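Visitor: What follows is a predicted protein model with its sequence.
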Amino acid sequence: MSNIGFRVFEDIERPSTELIQGFAGMQAATVGDCMNKMAAIDSSIQRVNKQNLLGPAYTVKVPSGDNLLIFLAIEKAQPGDILVIDGEGCMDRALVGEVLSKWAQSKKLGGFLIDGCIRDYEILSQMKLPIFAKGRTPNGPYRNGPGEINVPVSIGGKVVCPGDIILGDGDGVIVIKPEEAKELQQKVLELQNREEAILEKIEKGKGLDLNWVYEKLNQEHCEFIKK
């Protein structure tokens, strides 16, 4: 019988580099709009430095305040992989600090997305390795286990599966299913073109077309009252 709760699934299916890079330069907000504004993880998980996330999820599930399996995940992950760590939202102990971050950077991993805390903030905030986390605390973690690698995890209210595409910037993080990525990219490009046209009109002093606003107000029977 499988040892549920203490397992490592070593083989995952990653999206192609071409598919992932199709999102390069796209804003999380624009991508999220094209997903009916339902794809962002909770805003409590924020960018630690100014580096953006883009890559496949390499998931890790650990008990509250314990990082034993994170060591193993860094060892086994491939360049470009983003370690998506379900730390149960624990705010009492840091799961990642300077040592693990610099090790991950030396292995050219794609970054950390942590539903939990980091420490050594002053150093991590200056690193080139993208790091998103829920908070920070000087308290260190336990290293006892158990835990699981490459299973579905919960991050900021969203389910993330191994191989999902993670896109994160200053606004937050979007989770994308690889099988939906190609169609989604086309929708994002179309929306970007429409928004660029709108911005161009604003820059030329032509303002915004608010006909749709007045139509909505009329439908809701909004009153306009003058003295």
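Guide: Perfect, I can see it now.

Visitor: From now on I want contacts and neighbour counts done on CA atoms only, so please keep to that.
Guide: Will do.

Visitor: quick check: longest helix of this protein.
Guide: Ranked by number of residues, the top helix in the chain under DSSP state H is helix 178-203.

Visitor: list the helices and strands the next helix or strand after that one packs on?
Guide: Using DSSP states H and E, the next helix or strand after helix 178-203 towards the C-terminus is helix 211-219. Counting contacts by 3 or more Cα pairs under 8 Å, 6 or more residues apart in numbering; DSSP states H and E, helix 211-219 packs against no other helix or strand.

Visitor: What lies in contact with helix 211-219?
Guide: For helix 211-219, contacts defined as Cα atoms under 8 Å, 6 or more residues apart in numbering pick out no residues.

Visitor: Off-centre distance for it?
Guide: Relative to its parent chain, helix 211-219 has a centroid offset of 35 Å by Cα atoms, centre = their mean, to the nearest Å.

Visitor: alright, now check it against this:
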Amino acid sequence: MTELGVVHRSIERTAPETVEELSGFGVATVHEAQGRTGLLRPYIRPVYPQARLCGTAVTVLLQPGDNWMFHVVAEQIRPGDVVVAGCTTESEDGFFGELLATSFRARGAVGLIIDGGCRDAAELAEMDFPVFSRAINAKGTVKATLGSVNVPVTVANALVHPGDVVVADADGVVVVPRTSAPDVAEAARRREENEVSKRARFQSGELGLDIYGMREKLTAAGLRYLD
């Protein structure tokens, strides 16, 4: 069970060069490159369509309807971090808005992932501060109950450790563990290179049936063509 009321000030972040490399890939590519793991549930959606981010996770565990720990986690943000917020139980209240986004950005944050609600959607879009949330909800929160900062958190069924890499775009959100991030980045690069060659073949009119060698397997499975 996660201890409440603690702030871990020293965390090991993924190397900046690895984060930079992963930032060049989309969520779908990264997810496939690490064996189809690490994907958050699809109810976590961008607050505005152009939202996209890649950075190192600074985690926060919130209490339902209480955003006190967002003010605590702000002090722990370093340039390039993504704040990743879980909650001790389901809550769609508006934990986060334009003022906290202004605070987080001033500390160097590149965005927020939250298994909860946020508000000030128009303002967040205007300032281009990427937020991926469970809901958009005008309902406010209180500041009364302790959570924790920089502890492992479960966010939309994905386990996130401080220092992991988080990639998010219109397709969703994926978490890459710090220890495997260099290998995942290399696998993503190879996957992208492979897709470039396939894209050229598709553009020339070649069929996936032939590119992927599907015809024999389909025949063996019993597929029949009738004229």
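Guide: Great, that's in hand. Everything numeric in this text was worked out from a predicted model, so none of it was measured.

Visitor: hang on, the earlier thing: and the longest helix of structure 1, which residues are buried?
Guide: Within helix 178-203 of structure 1, the residues scored as buried using 16 or more other Cα atoms under 10 Å are 178, 181, 184-185, 187-189, 191-192.

Visitor: what residue is smack in the middle of structure 2?
Guide: Centre of structure 2 computed as the mean C-alpha position; nearest residue by Cα atoms, centre = their mean is Val173, 3.2 Å away.

Visitor: residue contacts, it?
Guide: If you count contacts by Cα under 8 Å, 6+ apart, Val173 of structure 2 has them with 27, 39-40, 44, 166-167.

Visitor: part of a strand, is it?
Guide: Yes: applying DSSP: H, G, I helix; E, B strand; the rest coil, one finds Val173 of structure 2 inside a strand.

Visitor: Nearest residue to Lys158 of structure 1 in space, please, no chain neighbours.
Guide: Counting by Cα to Cα, 6 or more residues apart in numbering, Lys158 of structure 1 lies nearest to Ile41, which is 5.8 Å off, once chain neighbours are set aside.

Visitor: next one: the strand or helix carrying Gly87 of structure 1 to chain centre, how far?
Guide: Gly87 of structure 1 is located in strand 82-96, with elements delineated by DSSP H and E. How far strand 82-96 of structure 1 lies from its chain's middle: 14 Å, per Cα atoms, centre = their mean.

Visitor: mind listing the helices in structure 1 by residue range?
Guide: 17-21, 28-33, 68-76, 98-106, 121-124, 178-203, 211-219.

Visitor: And the contacts of the fifth one?
Guide: The contact list for helix 121-124 of structure 1 (Cα under 8 Å, 6+ apart) reads 48-49, 97-98, 101, 131, 136.

Visitor: Go again with 10 Å.
Guide: Applying Cα atoms under 10 Å, 6 or more residues apart in numbering, the contact partners of helix 121-124 of structure 1 are 48-49, 96-99, 101-102, 118, 127, 130-131, 135-138.

Visitor: Emit the PyMOL select command for whichever of these are buried.
Guide: Buried residues within those, by 16+ other Cα under 10 Å, are selected in PyMOL with:
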select buried, resi 48+49+96+97+98+101+102+118+127+130+131+135+136+137
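
Visitor: what's the closest of the contacts of helix 121-124 of structure 1 to Ile20 of structure 1?
Guide: Pro130 (16.1 Å; Cα to Cα).

Visitor: Would you check that Ile114 of structure 2 makes contact with Ala156?
Guide: Yes: with contact defined as Cα atoms under 10 Å, Ile114 of structure 2 counts as touching Ala156 (8.7 Å).

Visitor: Identify the contacts common to these two.
Guide: Common neighbours of Ile114 of structure 2 and Ala156 (criterion: Cα under 10 Å, 6+ apart): 44, 86-87, 133-134.

Visitor: can you put the buried residues of helix 178-203 of structure 1 in a markdown table and add distance to Lys227 of structure 1?
Guide: Shown next, in a markdown table, are the buried residues of helix 178-203 of structure 1 (distance: Cα to Cα, whole Å):
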| residue | distance to Lys227 of structure 1 |
| --- | --- |
| Pro178 | 57 |
| Ala181 | 54 |
| Leu184 | 49 |
| Gln185 | 50 |
| Lys187 | 46 |
| Val188 | 45 |
| Leu189 | 46 |
| Leu191 | 41 |
| Gln192 | 42 |
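
Visitor: ok so, going back, counterpart of the residue nearest to the centre of structure 2 over in structure 1?
Guide: Aligned by TM-score structural alignment, Val173 of structure 2 pairs with Val173 of structure 1.

Visitor: out of the contacts of Val173 of structure 2, who's nearest Glu206 of structure 2?
Guide: Val27 (26.6 Å).
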